[in-house]
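Chemist: Fold the following for me, if possible:
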Amino acid sequence: MRRRIAALGCWLAALALPALGATEIVVATVNNEHMIEMQRLTPHFERANPDVRVRWVTLEEATLRQRVSTDMARGSSRYDVLTIGMYETQIWARRGWLRPIDPPPDYDLADLLPAIRAGLTLDGRLYAAPFYGESSMLYYRRDLAERAGIVFPDRPSWRQVREAAERLHDPANGVYGICLRGKPGWGENLALVMTMANAFGGQWADLNWRPQLESKPWREAVSLYVELLQRYGPPGSAANGYNELLGLFRAGRCALWVDATIAAGFLSDPAASRVAGRVGFAQAPRAVTAKGANWLWTWSLAVPTTSEHPQEARRFAAWATSRAYTELVARERGWAAVPTGTRRSTYEHPQFQRVAGAFAAAERKAIDSADPDDPTLPRSPYRGIQYAAIPEFQTIGVAIGQQLAAALSGRASVDQALHAAQTTAERELRAAGYGGR
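Modeler: Next comes the predicted model:
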C-alpha cells in the first residue's frame, strides 16, 4: 500500500510539472470573464504547441496595473505576456519596454478594426495583440422602460438618463435606478467620469497643459454623477467596478447602466443572465456634445523585452487573439460569448449576427465613433478619450479617482474633491515639465 501511495504521489507531481523539455511562459492578466475563459481554453494551445506550457497570474484590474507598471519601470518583469491596454502600449513601446508582436501571415492584420489597430501600433509595427476591444454604451431594462413609457433615442442625453433613473428606481423591489462605476482608479470611476466631462464640453487639460478639473463642465459632470449614485444607485457604490456591476445588472438589480460594450454578450446569455432578452442598448449619453462621450479601449497581450521566452510568448499572444481562437470560443460556448471589438470578421460572421443582432450594431457603432485623436469639444493637447496618453496620467488619474470616491461617499463635497484633484494634477504636470498655472 505504501508503495502504491508513493507511486500515486509521483504521478500527481508529474502532472503539476511542465512536460519534459517544455518552456514555461507566465501570463499576467485581469480577472475579467473573457480572460478566465482564455485560461480555460489554454490546453488547446498547449496541445498544438507541446513545447510550451502556460502559467497564469490573474489579478484584479488595479492590482494588475500597479504590479505590471512597477515591474516594467524597474526593468525586471516576472512575466512573459502582459495584459495591457491602449494607454500603456504606445508609451511603453517608445520606451523600449515591449517587443513587436510580428504575428504570422495568417493572423490577418487587415482584419483588425482600424481604431483598435492604430491604438496598438507604433511606427507601423504592432506592439500588443488585441484580445477584445470596447467602447461604452447605455444598457437599460427594456421591459421596465416600456412599462414606464420611457423611450430612449439612439444617443440619449444625460438629462434623459437622470429622469429615467428617477422613474425606474424601485429599491423596495430590488431594482436600483442606475448603476455606474464607483471604485476608485483611472480605469474605473475616472474612465466613466472623464467621458461625462467630455460630454458636458470639458477636457482634462487645455492646450497649455493647464488642468481643467474645476471648470464648469467638470463640476456639472461630477455633480450629476454623485447625485445619480447617491439617490438612485445601489448601496456601497464607491466599491463597485465593472465586475461588480456586471453581476448586479444581470441579476436584475439595475434599471440603467453605462459601461463597457463588452458586457453586452454576457447580459444576452440566458445561461448566465436573468435579464437576457430584456436588455436595450443605446449609445453613451451626450450633454452639450457627443464628442468624447464614449471611450475606446482594448485589453491586449504584449511581450516585454525582459521576457526570456519571447518567441513562445509571441506565439501564445497570436493564438489567443486570432480568428481561430474566436471560432474556438464559438464552438465551446456559442457565438454570443466570443470576445468582440477587435475584428471585422467577427461582426460579419452570419452566426454571430444571428445571436448578437440585438447588440452588435450598437457596439460596433460605439467603437467606430470614438476618436482618441480628437476627444474633446475644445482642442486638447493629449491623445485619448477616458485617459490622457502621457506617462504621468496614471499617477494623477489614481489620485483623481480617489477624490471622486470621496465625493461619492460623502467624505468631501464635489467642490472640495475637484479642488484637491486640480491641485494634484497641477503639481504633477508642473514637476514633469508640462507647465500648469
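
Chemist: can we go C-alpha only for contacts and neighbour counts from here?
Modeler: Fine.

Chemist: As a check, name the ranges of all strands in the stretch 151-300 of the chain.
Modeler: Counting by DSSP state E, counting those that start in this stretch, one finds strands in the stretch 151-300 of the chain at the ranges 256-260, 279-283, 297-304.

Chemist: Sequence B follows; please return its structure for comparison with A:
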Amino acid sequence: MTFKAKSLYGACAAMALATGASAQDTTLTIATVNNGDMIRMQGLTADFATKHPDIALEWVTLEENVLRQRVTTDIATGGGQYDVLTIGNYEVPIWARQDWLTPLEGMPEGYDADDILPAIAGGLSVDGTLYAAPFYGESAMVMYRTDLAEAAGIDMPDQPTWTDIKAAAEAMTDEEAGIYGICLRGKPGWGENMAFITAMSNSYGARWFDGDWNAQFDSPEWNATLTDYLDLMNNYGPPGASSNGFNENLSLFQQGKCGMWIDATVAASFVTDADDSTVADSVGFAQFPNKEGVDNHGNWLWSWNLAIPASTDAPDAAKAFVAWATSKDYTALVAQEEGWSAAPPGTRTSLYENVDYQAEAPFAEMTLNSINAVDTTKPSVQEIPYTGAQFVAIPEFQGIGTAVGQIFSAALAGQMDVDQALQSAQQQTQREMDRAGYHDK
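Modeler: Below is the predicted model of the structure:
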C-alpha cells in the first residue's frame, strides 16, 4: 500500500540529514508503529520543526508486534532508549502504576485535554491523571463493498448478525475474479489476530476467565467462536490468511480483493481514499456483528497513544512533541494537507462536531457510535473478574494472548482442528495463570 505522506516523510528525512542535528539542542528518539496514520505524522513534522527548531527527531518505525516487544523490554529495564513511545491503552494504566511513565500534567496552553473523548481518556488515566495522549482511537466495524453486495442481492443491515456476515461472504466470493468474501486477521499476536478473535468471542457470549480466574476455552461459546471464524476464513477468505494482519488486509481491501473486512474503524479513511483505494467509492459500513441471542457487538476499544517514559532525559521536549502530535492544531494540519477525512479519528469531541469532517467522512457517525457503545468494564455478557475490551487488562495477557494467537493461527493454517486448538489454549492459559498465582488473589 502507498500513502501520500511517504513522499513528505522522505523529504523531511532528507532535510534532517542535510541540516544535521548539530543545530538542535535536544534530539528525541520516537518509537512508533508502521501504520498509515503514523507514517502520515512523520511526513508532517516539518511543522513541528518550524515551531521547535531546538528539537530534532529520530524515528524508530516498527511492525506492531516488534514495536510492542522492544518498547516493553526497554521500559521494564529502564533502558532509556526512547523519549516518546507509541503504546496502546492496554499498556498505559499498567505501566503508569509501575511508575514507568511521566504524567502528562502541565500540557501547553490551548491543548484542551477536556476535549478528549471520555471513553478514550478514561483508558489513559490513573486516579484522574493522564499518562498518555491519544493519537487516534478506534472501535471496530464491518467495511464492505456496496457494489458487490448490490450485485449479489445482499442488503447489509446496520447491525448485522454473524449469520448475515456468513451469507454475505458466500454471496460475494468470486475466486475466479480473485475476490474473497471476507478478510479477517490471522497473523498471530495478542494485538493482531487475538484482538479480532477476542472481540468476536465477546459477541458470542464467551469470556477469557470465570470469576475465579479459570480459563474458559473449553466452553461452548469459545467452540462456536473458533468454529465459525475458521469456517469463514477457510471457505471465503484469501489464501495465506494466517500471515495477514491489519496492514495486509488493508492492502487487500484497497486492491478490491475483499468483499468484507471487519477490523478497526481507523481503517475507514484509508479504504475511502481514492488515491490509495481502488474501491473508494464503493464502501459501506456496519456495526461489529453479534451472535443471535447475544446483545453484544464485540466491545472493541483501542487507541494508539504517545507516552513519555520516566527514563527520558528530555521530558519537556518530549511533552512538546506529544502535545503537537495530538493537538487540535495537528488535526487541522492534516485536514489542510490531505483533507478532513484523513484527520486522526476517535480522540476529540470537537472533531465529531466539525461540519466539514461530517461532510467528508461518511464513516464518522458509525465510528463515534461504535466507540461510545463500548463498556470496557463488561466486555462479556457473563460475569468476569477483569476489564478490557478486545484484551484482558492484566500484565500477563501480553504473553498469554500471543501464545493463544499462535495456536489459533496454526489452526487457521490447517495444522490442528478446533478441538485441538481450544484444548491447547486452555492448557497453556491455565498453566500461566496458575504460575502467576491468580487463584490465590
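
Chemist: Could you pull out the helices in the stretch 1-150 of the first structure for me?
Modeler: 2-16, 33-48, 61-74, 86-94, 114-119, 142-148 (DSSP state H, counting those that start in this stretch).

Chemist: quick one: contacts for the spatially most central residue of the second structure?
Modeler: Centroid-nearest residue in the second structure: Trp302, 5.3 Å away (criterion: CA atoms, centre = their mean). Neighbouring residues of Trp302 of the second structure by CA atoms under 8 Å, 6 or more residues apart in numbering: 88-89, 137-139.

Chemist: now the helix or strand containing Ala406 of the first structure against helix 61-74, angle please.
Modeler: Using DSSP states H and E, Ala406 of the first structure sits in helix 393-409. Inter-element angle recorded for helix 393-409 of the first structure and helix 61-74: 160 degrees (by axes from the mean of the first three to the mean of the last three CA atoms, to 10 degrees).

Chemist: quick one: the helix or strand following helix 393-409 of the first structure aligns where in the second structure?
Modeler: Using DSSP H and E, the helix or strand that follows helix 393-409 of the first structure in sequence is helix 414-431. The alignment of helix 414-431 of the first structure onto the second structure (TM-score structural alignment) covers residues 418-435.

Chemist: what about the matching stretch, how far off from the first structure?
Modeler: Its aligned residues in the first structure lie a mean 1.0 Å from stretch 418-435 of the second structure after superposition (mean CA distance after the TM-score superposition for the first structure).

Chemist: ok, back up a step: do you know which of the strands of the stretch 151-300 of the first structure lies nearest Asp111 of the first structure?
Modeler: Nearest to Asp111 of the first structure, of all these, is strand 297-304, at 15.4 Å by CA to CA.

Chemist: Settle this for me: Thr429 of the second structure is touching Thr402, isn't it.
Modeler: No - proximity of Thr429 of the second structure to Thr402 does not meet the contact threshold set by CA atoms under 8 Å, at 10.6 Å.

Chemist: Neighbour count for those two, which is higher?
Modeler: Thr429 (25 against 19; other CA atoms under 10 Å).

Chemist: dump the residue contacts of that one.
Modeler: Counting by CA under 8 Å, 6+ apart, Thr429 of the second structure has contacts 215, 400, 404.

Chemist: Which position in the first structure pairs with the first one?
Modeler: When you say that, I think you mean Ala215 of the second structure. Using TM-score structural alignment, Ala215 of the second structure sits opposite Pro211 in the first structure.

Chemist: Neighbours of that match, how many?
Modeler: 22.

Chemist: mind listing what it touches?
Modeler: Each residue near Pro211 of the first structure by CA under 8 Å, 6+ apart is listed here: 204-205, 422, 425-426, 436.

Chemist: do Met416 of the second structure as well
Modeler: Met416 of the second structure neighbours (CA under 8 Å, 6+ apart): Ala410.

Chemist: how close does it get to Glu170 of the second structure?
Modeler: 24 Å (CA to CA, to the nearest Å).

Chemist: now swap in Cys183 of the second structure and tell me
Modeler: According to CA to CA, Cys183 of the second structure stands 12 Å off from Glu170 of the second structure.

Chemist: With Arg40 of the second structure instead?
Modeler: For Arg40 of the second structure, the distance to Glu170 of the second structure - CA to CA - is 36 Å.
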